[in-house]
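Q: dropping a prediction and its sequence here:
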Amino acid sequence: MPKINLNRQGEAELEKTHQKMVLKGFSKNTVDNYKSSLKPFFKYFENQSLKSVTKEQIEGYVFELISKYKISESAQNTIINAIKCYYEHALGLPREYYNITRPKKSQDLPNVLHSKEVKEIINSPSNLKHKTILHTIYGAGLRVGELIRLRVVDVRSEEGYIFIKDSKGKKDRHTVLSKHLLELLREYYKIYKPAYWLFEGQTGGQYSSTSIQSIYRKAVKDTNGNPWSTPHTLRHSFATHLMERGTSLRHIQAALGHNSSKTTEIYTRVLAINNKTIKSPLDTMYESVSLDENKTTS
């Protein structure tokens, strides 16, 4: 999509929406995504009163974006949610259901790595901080945003858990603290001595998400790992490996911070299915036939 330059009215509406979202405690990512989605919307209807825009016009606008720019299903939903946010929060109009056609949610399976591949990737960095970062993401099933917001005090070694503050949906939660990870964190702490954030940048402050992406990409390249995987793949692998070992769905849901068990249930669809976990009825059929033949012969 082309770069958008808004007129004064559009800029004013964008700033009004920004203020409302901040006051309501929207996450920084949500604020940034909604603002990016609203800029072309304000530009498109800049010669019309935004209050007078109909739902049919909004649907036509979204259809044009899909047709012209091939926007993804995720982007389509974000645009609709951003527009809904503008009308309800910035303009203060009554909350209502916007009967705008939304794309059917994709049923893609999350990308998951084998335990051996995970071990090679997270042990690849020679830098202790980098190695500890990758171990923490996998060992606790964290999102990258959660990792960079970890404070030193969030590692509750006595109680045996990691405290996650303000995770997705502004919720606090606990997740598992691996004994192996705890040993690694203690070694890391002795050398780097972080003051407030568990993982600090070179000049202090939070570690950046782009740096974590770079660490992970290098580790994947050095180990000839799956080139399509990302740091978030470690979180998917954490959940799937727990499920393979028989951990209850409820405990996995709590560790990941999912609101609904339906979100966690997707990992049941990525469990390894092979001749060691499931016996094909074809084998059972031929085994029974062999037994019958033996009986007849004897």
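A: Yep, it's here. Numbering: from 1, shown residues only.
Q: can we go C-alpha only for contacts and neighbour counts from here?
A: OK.
Q: so which helix or strand takes in Tyr34?
A: For Tyr34, the host element (DSSP states H and E) is helix 28-44.
Q: tell me what angle whatever helix or strand comes next after that helix forms with helix 28-44.
A: Tracing the chain C-terminally past helix 28-44 and defining elements by DSSP H and E, one meets helix 55-69 next. Here helix 55-69 runs at an angle of 100 degrees relative to helix 28-44 (axes from the mean of the first three to the mean of the last three Cα atoms, to 10 degrees).
Q: need the residues that contact helix 55-69.
A: If you take Cα atoms under 8 Å, 6 or more residues apart in numbering as the criterion, helix 55-69 is touched by Met1, Phe41, Ile71, Ser72, Gln76, Ile79, Ile80, Tyr98, Asn99, Ile100, Thr101.
Q: for comparison:
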Amino acid sequence: MARNVRNPKIDSRSARAKLPARREPYWTVISAGCAMGYRKGAKGGTWIARLRGDDGRQHYEALGASDDARDPDGLTVFSFAEAQEAARKFFAGKARELAGHGASISGPCSVKDALDDYFSAREGRGSKGVRADRYAADARIAPELGTIEVGKLTSKRIRDWLSATAKAPKLLRTKKAASKRATRAVDAKDPDAVRARRSTANRLLTVLKAALNHAFHEGKVASDEPWRKVKPFREADSAVIRYLSTSESVRLANACELAFRDLVRGALVTGCRYGELTRLRAADFNAEAGIISVRLSKAGKPRHVALADEGRALFASLTAGRAPQDLIFRRADGAAWGASHQQRPLDKASTIAKLEPPATFHILRHTYASALAMKGVPMGVISAQMGHSDTRMTERHYAHLAPSYVAETIRAALPALGIVDDTNVAPLKRPR
């Protein structure tokens, strides 16, 4: 954050009270070509910003009233420090305008407008995940912040929203005909539940900041400082990996109905996302090389997934007699799997297989990657198979499962102390 410039003549109420009223402002130079003035009138003072362009012309902006008679609110009444911050926003925006990057503010732009523009731009670039981010923004961001003008959005307002979002009940899937969205309260005494809600709030903050940054770069707001000051919750996104054991995977697959079973087995042998699997066509399977080609992925880049013998046999059976353009995974009626067709049959199969919590396709993806990590497969190979942009995400989730030189050295070197009694009691396995 830029340091405030001091001027003993106008930086306090008592100092300004001693000044005579006059039309010409009392100027304070902020930086080369940038100045902020205090104009004192008969009924109080106002702050003014002045920018000198490269052509020598002066550009002025009325910032708002000074806090001579009223306490500052940061919106219409400014202290000396707040006026400097507002002046810097004007300097940045006006400089962009003069440089040909568009007007500093082309008209009132609300947070909802910024979100809509951001999502439209992402759709135009073919970005993945727009539907889910738009849905989350409509549910959690727009109701609280949507009507606020971006230029009037403050750091405190964003922090208050972030804190409230982290404590808000979890939204549940609700029928379209329902008059009210179903929710589930967060258990404040459950550390993992609190962490999960903070993690959700952090993801929403990422979406909000991206939309506001897009508005800033498009010249619709003069400064990005208010949201740059807002930091996400710390230690909220620690990796909590749930994966299935071999026996759980078998029980789950056997509990699925036939057409859906193929989809679940496909996820377990490839680690692909649900959307990636449902878009695969027969031509994407190369029987000779034993690979499948994922042409559309979340990262926007195609990748090739190598198949083990079991995976190769599965895809060979599913593509036998299919035309190259035919979908590999289809519903029982021959139709394509839709965006929200997977969770209910997976919940039903999880109940039959006695899995708690119920499996999701993300858990199936974790199961695939975790199995590779525990067999010592390098993180770079797992990252390539999973379609991660680099190995950081892979290492964050799966590195602790890999055979470790440190762990093996400790186990080999630490002597047995004889402090644990032998027992023939076998503990029950708890779900991971």
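A: Great, that's in hand. Owing to the predicted nature of the structure, the values given are computational and were not obtained by experimental measurement.
Q: superposed, what's their TM-score?
A: Here the TM-score for the pair of chains, by TM-score structural alignment, normalised by the length of structure 1, is 0.75; 274 aligned residues with a Cα RMSD of 3.5 Å.
Q: still on that earlier bit, buried only: go through the contacts of helix 55-69 of structure 1 for me.
A: Buried members of the contacts of helix 55-69 of structure 1, counted by 16 or more other Cα atoms under 10 Å: Phe41, Gln76, Ile79, Ile80.
Q: any chance of the contacts of helix 55-69 of structure 1 in CSV, with distance to Gln19 of structure 1 too?
A: Listed next are these as CSV, based on distance: Cα to Cα, whole Å:
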residue, distance to Gln19 of structure 1
Met1, 25
Phe41, 18
Ile71, 27
Ser72, 27
Gln76, 23
Ile79, 18
Ile80, 19
Tyr98, 23
Asn99, 26
Ile100, 26
Thr101, 28
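Q: closest to Val153 of structure 1 out of these?
A: Ile79 (37.6 Å; Cα to Cα).
Q: and that closest one, what does it touch?
A: Applying Cα under 8 Å, 6+ apart, the residues near Ile79 of structure 1 are Tyr34, Ser37, Leu38, Val62.
Q: in structure 2, which of those residues still touch?
A: Compared against structure 2 with both residues aligned by TM-score structural alignment, their matches' Cα atoms under 8 Å, the contacts of Ile79 of structure 1 retain Ser37.
Q: and for the nearest residue to Ser27 of structure 1 once chain neighbours are set aside, the neighbour number?
A: Distances taken as Cα to Cα, 6 or more residues apart in numbering put Lys170 closest to Ser27 of structure 1, at 7.8 Å, once the chain neighbours are dropped. Per other Cα atoms under 10 Å, the neighbour tally for Lys170 of structure 1 reads 11.
Q: what segments of structure 2 are strands?
A: Under the criterion DSSP state E, strands of structure 2 are mapped to 26-31, 34-41, 44-52, 58-66, 77-78, 170-171, 183-184, 285-286, 291-294, 303-306.
Q: just so I know, which of those strands lies nearest Thr154 of structure 2?
A: Closest to Thr154 of structure 2 of the strands of structure 2, according to Cα to Cα: strand 77-78, at 13.7 Å.
Q: can you tell me what part of structure 1 the closest one aligns to?
A: Strand 77-78 of structure 2 corresponds to no residue of structure 1 when matched by TM-score structural alignment.
Q: quick one: contacts for the aligned partner of Gly169 of structure 1 in structure 2?
A: Counting by TM-score structural alignment, Gly169 of structure 1 lines up with Ala299 in structure 2. Neighbouring residues of Ala299 of structure 2 by Cα under 8 Å, 6+ apart: Lys128, Gly387, His388, Ser389.
Q: mark which of the contacts of helix 55-69 of structure 1 are part of helices, please.
A: Secondary structure assignment by DSSP state H places Phe41, Gln76, Ile79, Ile80 of these in helices.
Q: what about Lys279 of structure 1, how many residues nearby?
A: The tally of other residues near Lys279 of structure 1 (other Cα under 10 Å) stands at 11.
Q: now Glu248 of structure 2
A: Per other Cα under 10 Å, the neighbour tally for Glu248 of structure 2 reads 16.
Q: next: Phe90 of structure 2.
A: 25.
Q: just checking, it touches Tyr60?
A: No. The criterion here is Cα atoms under 8 Å, and Phe90 of structure 2 misses it with Tyr60 at 9.2 Å.
Q: give me the common contacts of the two.
A: Joint contacts of Phe90 of structure 2 and Tyr60 (Cα under 8 Å, 6+ apart) are Ala49.
Q: how much space between the corresponding residue of structure 1 for Gly376 of structure 2 and Thr240 of structure 1?
A: Aligned by TM-score structural alignment, Gly376 of structure 2 pairs with Gly246 of structure 1. As defined by Cα to Cα, to the nearest Å, Gly246 of structure 1 lies at a distance of 10 Å from Thr240 of structure 1.
Q: the two: which is more packed in?
A: Taking other Cα under 10 Å, Gly246 of structure 1 and Thr240 do not tie; Thr240 has more neighbours (25 against 8).
Q: measure that one to Ile266 of structure 1 for me?
A: Thr240 of structure 1 is 9 Å from Ile266 of structure 1, by Cα to Cα.
Q: now do Thr203 of structure 1
A: Taken as Cα to Cα, the span from Thr203 of structure 1 to Ile266 of structure 1 is 40 Å.
Q: more neighbours, those two?
A: Neighbours were tallied for Thr203 of structure 1 and for Ile266 using other Cα under 10 Å; the higher tally belongs to Ile266 (16 against 7).
Q: wait, the more buried one sits on Asp108?
A: No. Using Cα under 8 Å, Ile266 of structure 1 is not in contact with Asp108, being 9.4 Å away.
Q: which one of the ones in helices among the contacts of helix 55-69 of structure 1 is nearest Glu287 of structure 1?
A: Using Cα to Cα, these come closest to Glu287 of structure 1 at Gln76, 52.6 Å.
Q: residue contacts, the closest one?
A: Val62, Ile66, Arg102, Pro103.
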